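K.L.:
this is a predicted model, with the sequence first.
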Amino acid sequence: MTTAPKRKHIPQHRQPATASPGEASRRRPDIRPQHFLGLKDSTLVPTANLLQIKDTVIDTVESKAMSVIYGDPGLGKSFSTRATIQEMNPDLILPLDFARSRPGPKDLREELFHQMRLNCKMPGTATAFDKLLREALPRRPYVIVCDEAQQYRRENFEFLRKLWDNCDPQPAIVFVGGREAYETLQPMWRTRWAVPDPEYGENPLPPLLFVFNRLGARNPDTVIPALEKLTWRHWAGHERHQHFSYDQKLPIVTVDFDKLRAHGPAGQVFRRFGRTGHQTLHHAVGNPHRDAYLARRREEEAVRDAEQREEQRRKAERDARRPRCTSCQNTFSDDRWEAVENTPADPHPTLCVACAWRASDAEQTARRQAEQERLRQEAAAEEEAQGRRFFRRRSSSERQ
């Protein structure tokens, strides 16, 4: 049986904090070690394997790390792990045991939700579930114990690793299972090169550092230019805006061992292929010109955002003073507002354009109707006057 991480074992071993009787009574799952044939009054014998696993679990819990205890079946991996964690606070132990084989990430999320006794409704989506777990796990120093980890899918390990990476502080995770679990976890635990999120298509490869020691017949002053010429297609970037982009390019950096020893790793002793002069390791691996360009771009965007906010503030203040139409209650347009302010003789200064047009049309219609009525009345009066004159002439002629 093998454990990871390993350490040297000595007769005296540290003891984890024991749980009080009140805490022991609140244990949710049965995490006690299962003795052979369930023998009563059996005694736990501290074998070499048990002590090794005990130290591994204690180290994992104290450092809030991830570890795997793996080996062939029947070597006591689960027994020793249970014997160690039962002496800890049971409220902090989150054993992930599943009735069915090959559980998925959904099963892990639901089991963690139930084990932590979260007083809320279970989220319906994976994104909301992960956010809830990232918020709940750092509240207490939990220890996640994954027994029979050889049955886990790769997606389960990826889920737990990302959950561990995104928690602060991080929980301790102990995987217990066969060799399949270790073979799946080993590639995930290799050193990872962390790069920021790609910006403008920039996603460089992990850097490669050559340390040249001036020993032997080969001269680094001639080897480095030859190596730079042979590998140019792997490191050469292309010009973009005001900097060079190294998307999917390999940063190759060289350093002279004597200069490194004289100035230390923080000195300007590193040279990157494609650049002149020496830089610090941070600048050699990175892209200072691109960082400066992005900084200037962010400053310009910040200035534009400030100007937009100021313009919106002025617009809001102007809109607060903008008059409303007394007829339809709509606010004046800029043109109408300016026309009303610049035309003191406006016949309808309290109306918007549409209402002013309708009012003007109504006034013109009223004037036309009034004019027509006046003309009709005048015509009627004229006709009546002519009738009276004719009647008088006829009456006088009849008398004659």
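P.N.:
Looks like it arrived, so ask away.
K.L.:
use CA for all of it now, contacts and neighbours both
P.N.:
Noted.
K.L.:
tell me which residues in stretch 294-303 are buried?
P.N.:
Leu294 (16 or more other C-alpha atoms under 10 Å).
K.L.:
residue ranges of the strands in the stretch 201-350 of the chain, please?
P.N.:
For the stretch 201-350 of the chain, applying DSSP state E, counting those that start in this stretch gives strands covering 208-212, 238-240, 243-245, 252-256, 270-272.
K.L.:
Trp232: which of the ones you listed is closest?
P.N.:
The closest of the strands of the stretch 201-350 of the chain to Trp232 is strand 252-256. By C-alpha to C-alpha, the value is 9.7 Å.
K.L.:
now for that closest one, which elements pack on it?
P.N.:
Strand 252-256 is packed against strand 208-212, strand 270-272, with contacts defined by 3 or more C-alpha pairs under 8 Å, 6 or more residues apart in numbering; DSSP states H and E.
K.L.:
count of residues packed around Ala65?
P.N.:
17 (other C-alpha atoms under 10 Å).
K.L.:
ok, it - contacts?
P.N.:
Gln170, Pro171, Ala172, Ile173 (C-alpha atoms under 8 Å, 6 or more residues apart in numbering).
K.L.:
give me that answer again for 6 Å
P.N.:
Neighbouring residues of Ala65 by C-alpha atoms under 6 Å, 6 or more residues apart in numbering: Ala172.
K.L.:
again with the one 4 residues further on
P.N.:
Shown in contact with Ile69 (C-alpha under 6 Å, 6+ apart): Thr3, Val176.
K.L.:
report the buried residues of the helix or strand where Glu158 lies.
P.N.:
Element membership of Glu158 [criterion: DSSP states H and E] is helix 154-165. Judged by neighbour count (16+ other C-alpha under 10 Å), helix 154-165 contains these buried residues: Asn156, Phe157, Phe159, Leu160, Arg161, Leu163, Trp164.
K.L.:
tell me how many other residues crowd the nearest residue to the second one once chain neighbours are set aside.
P.N.:
In space, not counting the residues next to it along the chain, Phe157 is nearest to Leu185; the distance is 7.1 Å by C-alpha to C-alpha, 6 or more residues apart in numbering. A count of neighbours around Leu185, defined by other C-alpha under 10 Å, yields 18.
K.L.:
Leu185 in helix, strand or coil?
P.N.:
Secondary structure, DSSP: H, G, I helix; E, B strand; the rest coil: Leu185 is helix.
K.L.:
so how far is Asp30 from it?
P.N.:
For Leu185, the distance to Asp30 equals 27 Å [C-alpha to C-alpha, to the nearest Å].
K.L.:
included below, for side-by-side comparison, is a second structure:
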Amino acid sequence: MTRQLPPPPTDQYVTLPDARLVSTRALLTARENLTDTINARAMMCVHGGAGFGKTMTVTSCLRALEPDEDIRRITFHARATTRAVRHELHTALELPGPPPRYASESDHLLKNALATHPRTLVLDEAQWLQSDQLEYVRYLWDDPYTQLAIVFVGGEGCYQALRKEPMLSSRIFIWQRFTRLTEDEVLDVIPLYHPIWADADPDDIAFADQRAAHGNFRNWARLTAHTHTALERTGRPGVDQEVLRWAVSCLGSGT
């Protein structure tokens, strides 16, 4: 089967040697939720603030859970028209030739393709989809012959956008909201995230979280990259307050 998921090294927000995927509570929950959604050929919504690890979690879990699953991912970067969604699907499914000119012809082609075997469709940055496009996705999923599992992944506004569509939201099998890491989670998972934190003083990790990261995994990735650079340049054996203050300053937080 074809898998349109990026390679594992791209899971991390920044290029950071030795960074690891850590099993947060959100990741473990997502793994179960994605398994249940795929098994039921249902729809799921993963939503939450920017930098909370939604896309990384969904991508890594799908890569591990379904080695034989046909997974296609579409990422939206701006408000899309329904015509654009048809064209994106045509490309993602690797259908021959250019997308048909007429909507009815395109719909017929897409539904036939989606009926050939089970597929999982990931719609990333789904907050950019408007009512017409969400209704079109539901229309494809509702067809009795398509064998689709759909995972909506989106930032702020995604939950509200889907909830405003009663025909769609009533069909969402699982809703999962991503939030910031708690203080306890930070102290549990950050030492596992990268070797520079493995032997760090918990007070220093807490300091870094309070000053800059704020339980946001994207912030932790940036902070770790800057801290790693500082340790390499200074030759210091481990994290300390001076190194952290410099790293925090690079993020525009603190001094």
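P.N.:
Received it, and whenever you're ready, just let me know what you need. Computed from a predicted model, the values in this text were never measured in an experiment.
K.L.:
got a TM-score for the two of them?
P.N.:
Scored against TM-score structural alignment, normalised by the length of the second structure, the superposed chains reach a TM-score of 0.59; 167 aligned residues with a C-alpha RMSD of 2.3 Å.
K.L.:
just the strands of the stretch 201-350 of the first structure: most buried one?
P.N.:
Sort the strands of the stretch 201-350 of the first structure by mean neighbour count, taking mean count of other C-alpha atoms under 10 Å, and strand 270-272 sits at the top with a mean of 24.
K.L.:
please enumerate the helices of the stretch 101-250 of the first structure.
P.N.:
Per DSSP state H, counting those that start in this stretch, the stretch 101-250 of the first structure carries helices over the ranges 105-115, 126-136, 154-165, 179-185, 220-230, 232-235.
K.L.:
buried set for the shortest one?
P.N.:
Within helix 232-235 of the first structure, the residues that count as buried by 16+ other C-alpha under 10 Å are Trp235.
K.L.:
would you check the span in the second structure matched by it?
P.N.:
Residues of the second structure offer no counterpart to helix 232-235 of the first structure, counting by TM-score structural alignment.
K.L.:
mind giving me the packing neighbours of that helix?
P.N.:
For helix 232-235 of the first structure, there is no helix or strand it packs on, judged by 3 or more C-alpha pairs under 6 Å, 6 or more residues apart in numbering; DSSP states H and E.
K.L.:
count the residues that sit near Pro29 of the first structure.
P.N.:
13.
K.L.:
run a quick neighbour tally on the closest residue to it other than its chain neighbours.
P.N.:
In this structure, Pro29 of the first structure finds its nearest non-sequential neighbour in Pro95, 7.6 Å apart by C-alpha to C-alpha, 6+ apart. Residues near Pro95 of the first structure, counting by other C-alpha under 10 Å, number 23.
K.L.:
counterpart of Pro95 of the first structure in the second structure?
P.N.:
Taking TM-score structural alignment, the alignment pairs Pro95 of the first structure with Arg73 from the second structure.
K.L.:
what number of residues lie near the nearest residue to Cys250 of the second structure once chain neighbours are set aside?
P.N.:
Excluding the flanking residues, the one nearest Cys250 of the second structure by C-alpha to C-alpha, 6+ apart is His226, at 7.4 Å. By the criterion of other C-alpha under 10 Å, His226 of the second structure has 21 neighbours.
K.L.:
the stretch 151-255 of the second structure: strands as residue ranges?
P.N.:
172-178.
K.L.:
rewinding a little: include distance to Arg298 of the first structure when you put the helices of the stretch 101-250 of the first structure into JSON lines, please.
P.N.:
Below are those laid out as JSON lines (distance: least, C-alpha to C-alpha, whole Å):
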{"stretch": "helix 105-115", "distance to Arg298 of the first structure": "39"}
{"stretch": "helix 126-136", "distance to Arg298 of the first structure": "29"}
{"stretch": "helix 154-165", "distance to Arg298 of the first structure": "28"}
{"stretch": "helix 179-185", "distance to Arg298 of the first structure": "40"}
{"stretch": "helix 220-230", "distance to Arg298 of the first structure": "34"}
{"stretch": "helix 232-235", "distance to Arg298 of the first structure": "27"}
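K.L.:
quick one: which of these is nearest Ile144 of the first structure?
P.N.:
Across these, closest to Ile144 of the first structure is helix 105-115 (C-alpha to C-alpha), at 8.7 Å.
K.L.:
who does the closest one touch, helix- and strand-wise?
P.N.:
Packing partners of helix 105-115 of the first structure (3+ C-alpha pairs under 6 Å, 6+ apart): none among the helices and strands.
K.L.:
check which residues of that helix are buried.
P.N.:
Buried-residue list, helix 105-115 of the first structure, by 16+ other C-alpha under 10 Å: Pro105, Asp107, Leu108, Arg109, Glu111, Leu112, Phe113, Gln115.
K.L.:
one more: stretch 221-234 of the first structure?
P.N.:
Ile224, Glu228.
K.L.:
what about it, distance to the chain center?
P.N.:
The chain centre lies 40 Å from the centre of stretch 221-234 of the first structure; the measure is C-alpha atoms, centre = their mean, to the nearest Å.
K.L.:
what of stretch 64-74 of the second structure?
P.N.:
Centre to centre, stretch against its chain (C-alpha atoms, centre = their mean), the figure for stretch 64-74 of the second structure is 14 Å.
K.L.:
which part of the second structure lines up with stretch 210-221 of the first structure?
P.N.:
The counterpart of stretch 210-221 of the first structure in the second structure, using TM-score structural alignment, is absent.
K.L.:
give the aligned equivalent of Ala26 of the second structure in the first structure.
P.N.:
Per TM-score structural alignment, Ala26 of the second structure is aligned with Asn49.
K.L.:
how about the secondary structure of that match?
P.N.:
Secondary structure assignment for Asn49 of the first structure (three-state DSSP): helix.
K.L.:
state the distance from it to Gly76 of the first structure.
P.N.:
For Asn49 of the first structure, the distance to Gly76 of the first structure - C-alpha to C-alpha - is 8 Å.
K.L.:
trace Tyr102 of the second structure over to the first structure, please.
P.N.:
In the first structure, the residue matched to Tyr102 of the second structure (TM-score structural alignment) is Thr125.
K.L.:
mean shift between stretch 29-36 of the second structure and the first structure?
P.N.:
By mean C-alpha distance after the TM-score superposition for the first structure, the fitted stretch 29-36 of the second structure averages 1.4 Å away from its aligned residues in the first structure.
K.L.:
any buried residues in that stretch, and which?
P.N.:
In stretch 29-36 of the second structure, counting by 16+ other C-alpha under 10 Å, buried: Ala30, Arg31, Asn33, Leu34, Asp36.
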